[in-house]
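The amino acid sequence is not available; the structure is as follows:
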């Protein structure tokens, strides 16, 4: 329990678990569940890789540029896909999340070795502040959505329908909430 290292490992575990569940959602029979599950899995595993404490693995500067390019490309792909497919309420959030990841990776690439990007800019840039406000609001909103939902009634009047793990909307919301919390934590350390 040495402060930031322990928090980093907790973020790694949280993001890897969220990425793993998003991979499970790719097998869902519900189109809405599959529509962004791959991109969310990429975000979860990418966030896990970015959260590994620097004392354990200090990546070279070029790795941050690769992260920025991968997340920027994924954001562009998600934006194009969102424009071509039916609109889902989480598409804008998904695109913003990928752009936030590209922004954080770019900030880390621009920072001198051994420092955080915030220390070199003399404070938090406007983009970081806007993302912090957005993600704080998103975490509160998504947390409120996890309130208990009524049971789904089946076609036989009153019988409940068994729902597969990849189709459970409350788990998808919990997954997005956990990644929102992780993004908020990563933005705070930027």
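Looks like it arrived, so ask away. Predicted model, so just to flag it, every value in this text is computed and none were measured. Residues are numbered from 1 along each chain as shown.

going forward, measure contacts and count neighbours with C-alpha atoms only.
Noted.

which helix in the protein runs the most residues?
What stands out as the longest helix in the chain, according to DSSP state H, is helix 61-84.

Follow the chain on from that helix and name the next helix or strand.
Downstream of helix 61-84, the first helix or strand assigned by DSSP states H and E is helix 91-110.

What is whichever helix or strand comes after that next one packed up against?
Following helix 91-110 in sequence order, the next helix or strand is helix 117-121 (DSSP H and E). Secondary-structure packing of helix 117-121 (3 or more Cα pairs under 8 Å, 6 or more residues apart in numbering; DSSP states H and E): helix 91-110.

Centre of the chain to the helix it packs on, how far?
10 Å (Cα atoms, centre = their mean, to the nearest Å).

Equivalent analysis for stretch 10-22, please.
Taking the mean of its C-alpha atoms, stretch 10-22 sits 9 Å from the chain's own mean (Cα atoms, centre = their mean).

for comparison:
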């Protein structure tokens, strides 16, 4: 991608770590979570590969169309899965953003990682708005909810009743949200560089 190498490497590390965690989440006993984690792992590793600073590695010309095909297929899979749940629509938007970035990079002169002179296109702006909203909403959802009464904070009913059934660390919804939040933050870092 564009820009200085240090932030690029931080983005590579964030996306690769997120992808690795999502691979571990694929060991879940819940099939739906395994499928979602697989798509998120693909997204994390794809973003990590795209974010490698151009000073270190410039991908061959065939890489960008290959990214577009892979993430186009991931987008079609997310569209098909969206029939069973709305949360797959976020995966669809993420895959579409990856296809968009790959096509922009494929169309850049000599596949160089340079800034365009025409400013941010409308699609880039729309994706930035979407991912900003997603980051803010997901961040708020990660804040623990504690009911406050006259006598002080009261934990949620599930915790007060013994916490409910134990779940594996890969099945915890807050960790899955944190994973998606990390990738959305990465997308916010990558999109302005287009």
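Received, thanks. This structure is a prediction, so every number in the text was calculated from the model and none was measured.

Tell me how they score on TM after superposing.
Remark: TM-score between the superposed chains equals 0.87 [TM-score structural alignment, normalised by the length of structure 1]; 181 aligned residues with a Cα RMSD of 1.9 Å.

Can you list the buried residues in the longest helix of structure 1?
Of the residues in helix 61-84 of structure 1, 61, 64-65, 67-68, 70-72, 74-75, 78-79, 82 count as buried by neighbour count, 16 or more other Cα atoms under 10 Å.

Can you add distance to residue 150 of structure 1 and give those residues back as TSV?
TSV is the format used below for the buried residues of helix 61-84 of structure 1 (distance: Cα to Cα, whole Å):
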residue	distance to residue 150 of structure 1
61	49
64	44
65	46
67	41
68	41
70	39
71	37
72	39
74	35
75	34
78	32
79	33
82	30
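
Quickly find the element holding residue 7 of structure 1.
helix 4-25.

Give me the contacts around that helix.
Here helix 4-25 of structure 1 makes contact (Cα atoms under 8 Å, 6 or more residues apart in numbering) with 33-34, 37-38, 40-45, 47-49, 51-53, 55, 165-167, 172, 175-176, 178-179, 182.

In strands only, show me those residues.
With DSSP state E as the criterion, strands contain none of those.

circling back to that earlier point, can you give me how far the longest helix of structure 1 is from the chain middle?
Worked out by Cα atoms, centre = their mean, helix 61-84 of structure 1 lies 13 Å from the chain centre.

What helices and strands are in contact with that helix?
Counting by 3+ Cα pairs under 8 Å, 6+ apart, helix 61-84 of structure 1 packs on helix 37-51, helix 91-110.

Apply 7 Å and report the result again.
helix 91-110 (3 or more Cα pairs under 7 Å, 6 or more residues apart in numbering; DSSP states H and E).

Could I get the buried residue list for the helix it packs on?
Neighbour-count burial for helix 91-110 of structure 1 [16+ other Cα under 10 Å]: 91, 94-109.

Now do stretch 112-123 of structure 1: everything it contacts.
Stretch 112-123 of structure 1 is contacted by residues 107, 108, 110, 111, 124, 190 when judged by Cα atoms under 7 Å, 6 or more residues apart in numbering.

Farthest-apart pair in the residues you listed, please.
Spatial extent of the contacts of stretch 112-123 of structure 1 (Cα to Cα) is set by the pair 110 and 124 at 14.1 Å.
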